[in-house]
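Chemist: Okay, here's the prediction I keep looking at, along with the sequence it came from:
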Amino acid sequence: LHTEFGISYFLARLTNPSKALELILTSEFVDAREAERLGLVNKVVSPERVESEAMELATKIARGPWFAIRLIKKDVYEGVRADLKMILEREALGQAICLRTEDAKEGHKSVDREKRAPV
């Protein structure tokens, strides 16, 4: 059988082409710890901790500056296809835009001047 669902595309980018070929051509089983080591999953947790760990991560991200998060996500996903020069330009533009937001003002005020967590 041939690969499907974009596995050759995604696996080569998540690991590297030679590791992707090894995994695909040998059909080796990858357990949870190996998947984590290879970068195929972010974190391995027990089944009973999945929901609490996911909520903890989601809450942590949700507390961040939403506008900057939106731009960063876009840059990371586009970075897979772009060259370094393009990404550096996008990051510089993103910094210039984000520095003008209320989130940035609150971040600087809270951390630099008031020594507290941003709201």
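Modeler: Alright, I've got the coordinates. Numbering: from 1, shown residues only.
Chemist: When you work out contacts or count neighbours from here on, use the C-alpha atoms and nothing else.
Modeler: Fine.
Chemist: Next, residue 90: secondary structure please.
Modeler: helix (DSSP: H, G, I helix; E, B strand; the rest coil).
Chemist: Roughly how far does it sit from residue 102?
Modeler: According to Cα to Cα, to the nearest Å, residue 90 and residue 102 sit 21 Å apart.
Chemist: what about these two, which has more around it?
Modeler: The neighbour comparison of residue 90 against residue 102 (other Cα atoms under 10 Å) goes to residue 90, with 18 against 12.
Chemist: Name the helix or strand for the residue nearest to the more buried one when sequence neighbours are not counted, please.
Modeler: Closest residue to residue 90 apart from its sequence neighbours, by Cα to Cα, 6 or more residues apart in numbering: residue 75 at 7.0 Å. Per DSSP states H and E: residue 75 is located in helix 66-79.
Chemist: and what of residue 36?
Modeler: Assigned by DSSP H and E, residue 36 belongs to helix 32-38.
Chemist: what's the answer for residue 25, then?
Modeler: Assigned by DSSP H and E, residue 25 belongs to helix 17-26.
Chemist: Show me what counts as buried in that helix.
Modeler: For helix 17-26, burial by neighbour count (16 or more other Cα atoms under 10 Å) applies to 20, 24.
Chemist: helices or strands next to that helix in the packing?
Modeler: helix 7-14 (3 or more Cα pairs under 8 Å, 6 or more residues apart in numbering; DSSP states H and E).
Chemist: do that again at 7 Å, thanks
Modeler: Helices and strands touching helix 17-26, by 3 or more Cα pairs under 7 Å, 6 or more residues apart in numbering; DSSP states H and E: there are none.
Chemist: tell me the angle that helix makes with helix 7-14.
Modeler: 140 degrees (axes from the mean of the first three to the mean of the last three Cα atoms, to 10 degrees).
Chemist: what's the distance between helix 17-26 and the middle of its chain?
Modeler: Put simply, helix 17-26 sits 23 Å off its chain's centre (Cα atoms, centre = their mean, to the nearest Å).
Chemist: now do stretch 108-119
Modeler: 26 Å.
Chemist: Ok, stretch 96-106 next?
Modeler: Here stretch 96-106 is found 22 Å from its chain centre; the criterion is Cα atoms, centre = their mean.
Chemist: Pull out the buried residues from that stretch.
Modeler: Neighbour-count burial for stretch 96-106 flags 98, 103, 104 (criterion: 16+ other Cα under 10 Å).
Chemist: try it against this one:
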Amino acid sequence: MASVGVVTRLLLGKNVLSTARVALPNTGFVKFYSAAPSYENIKIDVVGTKKNVGLIQLNRPKALNALCKPLFVELGKAVVDFDADDSIAAIIITGNEKAFAAGADIKEMQNNTYSSNQRGGFLKEWEDVSRCGKPVIAAVNGFALGGGCELAMLCDIIYAGDKAKFGQPEINIGTIPGAGGTQRLPRYVGKSKAMEIVLTGSFIDANEAEKMGLVARVFPAEKLLEETIKLAERIGSHSPLIVKMAKEAVNQAYETTLKAGLSYEKSLFYGTFATEDRKEGMTAFIEKRAPNFKNE
């Protein structure tokens, strides 16, 4: 299909982004390509039939999307802006077909010292992704290594293309994962497999990652983004308020004991009965109609 050729204005938080609307062939989706001059290392789009999915594409193709500090500062800001935008139901982070992110920028880190890391709070920018209240989905094609694998694990769900590669190869360059690799990976795949991956620096392919539980689903590379958008849109069909509560409940399972987690879950469950969306959802079910959620 040819370009629709319509210029629109998209307001994200405090930033106004110029966008050009282009029809995507064979998908039924309309993609908004941002022309925002303030971002040099990422691209921002709004996708989906209801234009309610925020898409962040890492954009350092010559460096295989190596995660330098300027990129993560931009990524964090984009996530915060999408999180604050009531029209956005879910956020997708992706790269390109060669690399989701092939790791942290080694040249940037090479001359770091222990004291400079401490004083500057090295990697603190990564917290913006983990603090996001809305669902964040990683769409991983190509390499997701080191910091790239850690970024994917910061997300709530990982979808992968069939040629994706995951790994924590920091051991090969005399260091260890520093953005959650030694902590989140065992929670995904168990201690033994995490130890094997971290201590050998070896890669795993998408199918193995799915079998381990690191990846939720695997698709042909060319279908990955389309399928990830479908997932985000399905999440977006539910009450944003209840989705946020459900995300909090699941994340709590990694932070506490089973007993404390069950108590936390029950308190949130009870809390849903104070919302209009819970009332609407149950009423719509009984009346055999689609619910009209209002985020209240």
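Modeler: Structure received. The structure presented is a predicted model; accordingly, all values stated were derived computationally and were not measured.
Chemist: Mind reading off the mean deviation between the helix or strand immediately after the helix holding residue 36 of the first structure in the chain and the second structure?
Modeler: Using DSSP H and E, the helix or strand that follows helix 32-38 of the first structure towards the C-terminus is helix 50-62. Comparison of helix 50-62 of the first structure with the second structure after fitting gives an average deviation of 0.9 Å (mean Cα distance after the TM-score superposition for the first structure).
Chemist: by contact count, what packs against helix 50-62 of the first structure?
Modeler: On a contact count with 3+ Cα pairs under 7 Å, 6+ apart, helix 50-62 of the first structure meets no helix or strand.
Chemist: residue range for that helix in the second structure?
Modeler: Aligned by TM-score structural alignment, helix 50-62 of the first structure corresponds to residues 224-236 of the second structure.
Chemist: burial count for the closest residue in space to residue 221 of the second structure that isn't next to it in sequence?
Modeler: Leaving aside its sequence neighbours, residue 221 of the second structure sits nearest to residue 161 (Cα to Cα, 6+ apart; 4.2 Å). Residues within reach of residue 161 of the second structure, counting by other Cα under 10 Å, total 23.
Chemist: contacting residues around residue 161 of the second structure?
Modeler: Residue 161 of the second structure makes contacts with 140, 141, 206, 218, 219, 220, 221, 224, as judged by Cα atoms under 7 Å, 6 or more residues apart in numbering.
Chemist: ok, the fifth one to residue 161 of the second structure distance?
Modeler: Just to be clear, that refers to residue 219 of the second structure. Distance from residue 219 of the second structure to residue 161 of the second structure, by Cα to Cα: 5 Å.
Chemist: Equivalent analysis for the last one, please.
Modeler: Distance check for residue 224 of the second structure against residue 161 of the second structure: by Cα to Cα, it reads 6 Å.
Chemist: ok, now the third one?
Modeler: According to Cα to Cα, residue 206 of the second structure stands 7 Å off from residue 161 of the second structure.
Chemist: overlap in contacts of the two?
Modeler: In contact with both residue 206 of the second structure and residue 161: residue 218, using Cα under 7 Å, 6+ apart.
Chemist: ok, for the counterpart of residue 117 of the first structure in the second structure, nearest residue in space, not its chain neighbours?
Modeler: Aligning on TM-score structural alignment places residue 117 of the first structure opposite residue 290 in the second structure. Distances taken as Cα to Cα, 6+ apart place residue 284 nearest to residue 290 of the second structure, at 6.0 Å, with adjacent residues excluded.
Chemist: Helices along the second structure, start to end?
Modeler: Ranges of helices within the second structure are 69-84, 106-109, 114-120, 127-130, 147-154, 181-189, 191-200, 206-212, 224-236, 240-252, 258-272, 276-286, based on DSSP state H.
Chemist: Distance to residue 17 of the second structure for those - can I get that in CSV?
Modeler: Formatted as CSV, the helices of the second structure follow (distance: least, Cα to Cα, whole Å):
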stretch, distance to residue 17 of the second structure
helix 69-84, 11
helix 106-109, 29
helix 114-120, 31
helix 127-130, 21
helix 147-154, 25
helix 181-189, 34
helix 191-200, 40
helix 206-212, 35
helix 224-236, 21
helix 240-252, 24
helix 258-272, 35
helix 276-286, 32
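Chemist: Just name the most buried of these.
Modeler: Between those, helix 147-154 has the highest mean count of neighbours, a mean of 25, where neighbours are mean count of other Cα atoms under 10 Å.
Chemist: how about that helix, which residues of the first structure does it hit?
Modeler: With TM-score structural alignment applied, helix 147-154 of the second structure matches no range in the first structure.
Chemist: got it, and stretch 129-137 of the second structure?
Modeler: Going by TM-score structural alignment, stretch 129-137 of the second structure sits over no part of the first structure.
Chemist: okay, how far is it across that stretch, tip to tip?
Modeler: One end of stretch 129-137 of the second structure sits 11 Å from the other (Cα to Cα).
Chemist: superposed on the second structure, where does the helix holding residue 36 of the first structure end up, distance-wise?
Modeler: Following the fit onto the second structure, the mean deviation recorded for helix 32-38 of the first structure is 0.7 Å by mean Cα distance after the TM-score superposition for the first structure.
Chemist: in the second structure, what residues pair with that helix?
Modeler: Counting by TM-score structural alignment, helix 32-38 of the first structure sits on residues 206-212 of the second structure.
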